[in-house]
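Enquirer: show me the folded form of this:
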Amino acid sequence: MADTKTKATVGIVNDEVQTENTTPAVEEIELDAEETKNQFRIHEEDFIQGLIDAAGYASEETQHIEIIRDKKLYFAFDIRPLAEDEYDRCKKKWTKYVRNKQFGMKLPEETNNVKYRASLIHTATVEADRDKLWDNKKVWEALRAKGLQIMNGLDVIEYCLKAGEKDKVLECIDALSGYDSNLEEVAKN
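Expert: Have a look, this model is predicted:
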């Protein structure tokens, strides 16, 4: 078996260069297969802790959203990132399917984009704010008294957020969820 060399990036701590506000210097070194395995074994606990920390993104990362019109704060709420299955559930719930007799299966016909977008915002809103704003029965009753048809929290979102505001909130949700527009930067990381 040929002795292959692989590149590994290793953080080298140099006490003379490093200060408390800088990160360790990174140096590219050539390692053979056995040395690479040893490096992975040495840093296995760091990798495991990194995976555990990365998995907690949904509960730890939030962004504060304020709805301001004419320099007046109307309301504010926090959003969290969505997992891919949450995006998928929202999409499936608001997509109409029809049975195709030729293929013998259901195919998507049309998605109710208004409900889908409201569903994403509702799902991404942290639970405490969702209960205070979108799912608050007092809010529902007050909006019904104004003649609006409110059946659930999605209706509150539809009536209380303008289309452009929904777009901006959805952009924030996508950014928190890792859907960056700069794919080159994501690929480098």
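
Enquirer: from here on, just use CA atoms for contacts and neighbour counts.
Expert: OK.

Enquirer: now do the strands in this structure.
Expert: Using DSSP state E, the strands assigned to the chain run over residues 5-12, 25-32, 63-69, 72-79, 95-100, 105-111.

Enquirer: can you check which of these gets nearest to E158?
Expert: For the strands of the chain, the distance to E158 is smallest for strand 63-69, at 13.8 Å, taking C-alpha to C-alpha.

Enquirer: and the closest one, what other elements does it pack with?
Expert: In terms of contacts (3 or more C-alpha pairs under 8 Å, 6 or more residues apart in numbering; DSSP states H and E), strand 63-69 is packed against strand 72-79, helix 163-176.

Enquirer: Proceed likewise with the subsequent sequence, for comparison:
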Amino acid sequence: MADFKKSVSLMSNAAEAAETEIDNTEYTEEEAKSVIKANEETFIQGLIDAVGFGNTETQRIEIVRGGRLFFAFRIHPLNADDYNRCREKHTKYVRNKQLGMKLPENTDSTKYRSEIIYQATVKEDREKLWDNKTIWEALRDRDVQIMGPLDVIEYSLLAGEKDRVLDAIDSLSGFDTNLEEVAKN
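Expert: Okay, the predicted model is just below:
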């Protein structure tokens, strides 16, 4: 049996991209145009590949406590629309009579964070864990109030575990928290 030490371990299932060398050559405007023209097909293919990248990239999340693996699931990246839908779904809006429009009053951050985890979970794992009615009934038998999949996430993950899972989702979705790396680019 494996010896698990971390409460949440993150493992990438996607093949790592080969290290590419960056060309730092200074070009005149004419030379730059000719380089771009010569590499146009490569740029187009790269753009097409980048669009499909989020559909195949996954990362395994293991929930481990006291050296025991409790469960594992896989996550995939989210796009900006996914994050926005999660935020809107769990934000209460009020009508401002002076401006004549609805304005956000507050966001239920607990539900919002659980919704992000739910949406980022690979469909097969979502069905096995968060949407599983057998799990819902077993938790209800333990007097845990389960109204839906977000409640399963809320009760099964500790606050720190949720933070680490959310960090993994953000990282997989392209949000880089390494300021040193961002400064280089």
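
Enquirer: out of the helices and strands packed on strand 63-69 of structure 1, deepest packed?
Expert: Neighbour counts (mean count of other C-alpha atoms under 10 Å) averaged over each of those peak at helix 163-176, with a mean of 16.

Enquirer: which elements pack onto it?
Expert: Counting contacts by 3+ C-alpha pairs under 8 Å, 6+ apart, helix 163-176 of structure 1 is packed against strand 63-69, helix 113-124.

Enquirer: can I get those in CSV with distance to L148 of structure 1 and mean neighbour count?
Expert: Below are these laid out as CSV (distance: least, C-alpha to C-alpha, whole Å; neighbours: other C-alpha atoms under 10 Å):
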stretch, distance to L148 of structure 1, mean neighbour count
strand 63-69, 20, 13
helix 113-124, 16, 20
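
Enquirer: return the residue of structure 1 aligned against G66 of structure 2.
Expert: When structure 1 is aligned by TM-score structural alignment, G66 of structure 2 is paired with D70.

Enquirer: an error on my part: the question was meant for K37 of structure 2.
Expert: K37 of structure 2 maps onto R41 of structure 1 when the alignment is built from TM-score structural alignment.

Enquirer: for L120 of structure 1, find the nearest of the helices and strands packed on strand 63-69 of structure 1.
Expert: Shortest distance between L120 of structure 1 and those, using C-alpha to C-alpha, is found for helix 163-176: 7.6 Å.

Enquirer: post-alignment, that closest one versus structure 2, mean distance?
Expert: Mean deviation of helix 163-176 of structure 1 relative to structure 2 after superposition (mean C-alpha distance after the TM-score superposition for structure 1): 0.8 Å.

Enquirer: could you give the angle of that helix to helix 113-124?
Expert: 50 degrees (axes from the mean of the first three to the mean of the last three C-alpha atoms, to 10 degrees).

Enquirer: what residues does helix 163-176 of structure 1 touch?
Expert: Residues outside helix 163-176 of structure 1 that contact it (C-alpha atoms under 8 Å, 6 or more residues apart in numbering) are 61-63, 65, 67, 79-82, 117-118, 120-121, 124, 180.

Enquirer: do the same with stretch 53-61 of structure 1
Expert: Contact with stretch 53-61 of structure 1 is made by 80-83, 176, as judged by C-alpha under 8 Å, 6+ apart.

Enquirer: surely V10 of structure 1 and E27 touch.
Expert: Yes. Counting by C-alpha atoms under 8 Å, V10 of structure 1 touches E27, with 6.0 Å between them.

Enquirer: higher neighbour count, those two?
Expert: In this view V10 of structure 1 and E27 are compared by other C-alpha atoms under 10 Å, and V10 has more residues nearby, 13 against 10.

Enquirer: gap between that one and L51 of structure 1?
Expert: Going from V10 of structure 1 to L51 of structure 1 by C-alpha to C-alpha, to the nearest Å gives 18 Å.

Enquirer: equivalent analysis for G164 of structure 1, please.
Expert: Going from G164 of structure 1 to L51 of structure 1 by C-alpha to C-alpha gives 36 Å.

Enquirer: buried subset of the contacts of stretch 53-61 of structure 1?
Expert: Neighbour-count burial (16 or more other C-alpha atoms under 10 Å) applied to the contacts of stretch 53-61 of structure 1 gives 80-82, 176.
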